[in-house]
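Novice: Only the shape, not the letters, is given here:
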């Protein structure tokens, strides 16, 4: 689905369920991580997380759009548009918008290399995700010189 198709879908849902026009822009935002969508107060635009369409399908996308349109129309009308407001709760119930969206499947990422350093004086071990400049940094316990022991790839937990 393109941004243009999303725009027309949002306009259609707004007319069908709210009986009011959607006069601003709706786009997909790939940077959204923990939310299905968001309504921007300053520009009145709506941003949608494309991953919800890909993972949960059209019905989930429709629910997210309804939820964001509740924020949109109430804010435009000067009514309570926040989650805690009665106007918002009432409108959500009227149009059948979900309070929360279904969580996305968590993709576990490999954390990559792990570097092991050991103090040459007190034998303190340090594990780091990033390389340490051993000429510049010393042991936090005794101020001794650090030496890199090994590096390995960690597994998913």
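Specialist: Good, I have the coordinates. Being a predicted model, the structure only gives us computed values, none of them experimental.
Novice: going forward, measure contacts between C-alpha atoms and count neighbours the same way
Specialist: Fine.
Novice: Could I get the buried residue list for the lengthiest helix in the chain?
Specialist: If you go by DSSP state H, the chain has its longest helix at helix 58-77. For helix 58-77, a neighbour-count test (16 or more other C-alpha atoms under 10 Å) marks 60-75 as buried.
Novice: cool, stretch 97-107 as well?
Specialist: 97-98, 101.
Novice: Next, the residue most central in space within the chain: secondary structure please.
Specialist: What sits nearest the mean C-alpha location of the chain, by C-alpha atoms, centre = their mean, is residue 33, with 1.7 Å. Of the three states, residue 33 takes coil under DSSP: H, G, I helix; E, B strand; the rest coil.
Novice: Included below, for side-by-side comparison, is a second structure:
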């Protein structure tokens, strides 16, 4: 079964309404499970999340996007902040947020000032020979993560 057929079956089973557009995999999606495009009605989905978390979690992502889809075509509040969206999402059991992929988790580097003990957390490594404490201009040392 292809993706569009799967989304059509989820729409019929969980919403009792037809899905009349197309669903496609989008390899560029990183932090989101899927996207709804009101302009032409198609849905994009993150294939990496499907591979990593399986069909049960992916079905909840599909439900989330179908909430946007059906509410939009019913002229109801289809955005995340709208009550119509929140109620329908809860009713069908969709995910509010996409699960965080193992590949997308950020590791932090922790640095400590030797003088004032100020702690810094950075996504990128800092050259401790070049940079210093912004508070007291003391020497930074990298803390070991345990």
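Specialist: Now that the structure is in, tell me what you want to look at. Note that the structure is a prediction, hence the values are computed from the model and not measured.
Novice: In the second structure, what sits opposite the residue nearest to the centre of the first structure in the alignment?
Specialist: Aligned by TM-score structural alignment, residue 33 of the first structure pairs with residue 30 of the second structure.
Novice: do residue 20 of the first structure as well
Specialist: Residue 20 of the first structure maps onto residue 17 in the second structure, by TM-score structural alignment.
Novice: same question, residue 44 of the first structure
Specialist: Under the alignment (TM-score structural alignment), residue 44 of the first structure pairs with residue 41 in the second structure.
Novice: Now for the closest residue to its match other than its chain neighbours: which residues touch it?
Specialist: Counting by C-alpha to C-alpha, 6 or more residues apart in numbering, residue 21 is the residue found nearest to residue 41 of the second structure once chain neighbours are left out, at 6.0 Å. Contacts for residue 21 of the second structure (C-alpha atoms under 8 Å, 6 or more residues apart in numbering) come out as 4, 41-43.
Novice: And residue 87 of the second structure, what's its match in the first structure?
Specialist: Using TM-score structural alignment, residue 87 of the second structure sits opposite residue 90 in the first structure.
Novice: what do you get for residue 68 of the second structure?
Specialist: Residue 68 of the second structure maps onto residue 71 in the first structure, by TM-score structural alignment.
Novice: Might you report the residue contacts of that match?
Specialist: Contact criterion C-alpha under 8 Å, 6+ apart gives 39, 81-82, 88 as the residues in contact with residue 71 of the first structure.
Novice: one more time with 6 Å
Specialist: Neighbouring residues of residue 71 of the first structure by C-alpha atoms under 6 Å, 6 or more residues apart in numbering: residue 81.
Novice: Residue 104 of the first structure too?
Specialist: For residue 104 of the first structure, no contacting residues are found, by C-alpha under 6 Å, 6+ apart.
Novice: and stretch 11-30 of the second structure, which residues are buried?
Specialist: Within stretch 11-30 of the second structure, the residues that count as buried by 16+ other C-alpha under 10 Å are 11, 15, 19, 23, 26, 29-30.
Novice: which residues touch residue 61 of the second structure?
Specialist: Counted by C-alpha under 6 Å, 6+ apart, residue 61 of the second structure has contacts residue 95.
Novice: what about 8 Å?
Specialist: Residue 61 of the second structure neighbours (C-alpha under 8 Å, 6+ apart): 33-34, 94-95, 98.
Novice: Can you add secondary structure and distance to residue 142 of the second structure and give these back as TSV?
Specialist: What follows is the contacts of residue 61 of the second structure, written out as TSV (DSSP: H, G, I helix; E, B strand; the rest coil; distance: C-alpha to C-alpha, whole Å):
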residue	secondary structure	distance to residue 142 of the second structure
33	coil	35
34	strand	38
94	coil	42
95	coil	38
98	coil	33
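Novice: ok, those residues vs residue 111 of the second structure, which is closest?
Specialist: Each of the contacts of residue 61 of the second structure was scored against residue 111 of the second structure by C-alpha to C-alpha, and residue 98 proved nearest at 31.0 Å.
Novice: right, and the closest one touches residue 31 too?
Specialist: Yes. Look at residue 98 of the second structure against residue 31 with C-alpha atoms under 8 Å: they come within range, at 7.4 Å.
Novice: what's the closest of the contacts of residue 61 of the second structure to residue 47 of the second structure?
Specialist: Nearest to residue 47 of the second structure among the contacts of residue 61 of the second structure: residue 33, at 8.4 Å, using C-alpha to C-alpha.
Novice: That concludes my questions; thank you for your assistance.
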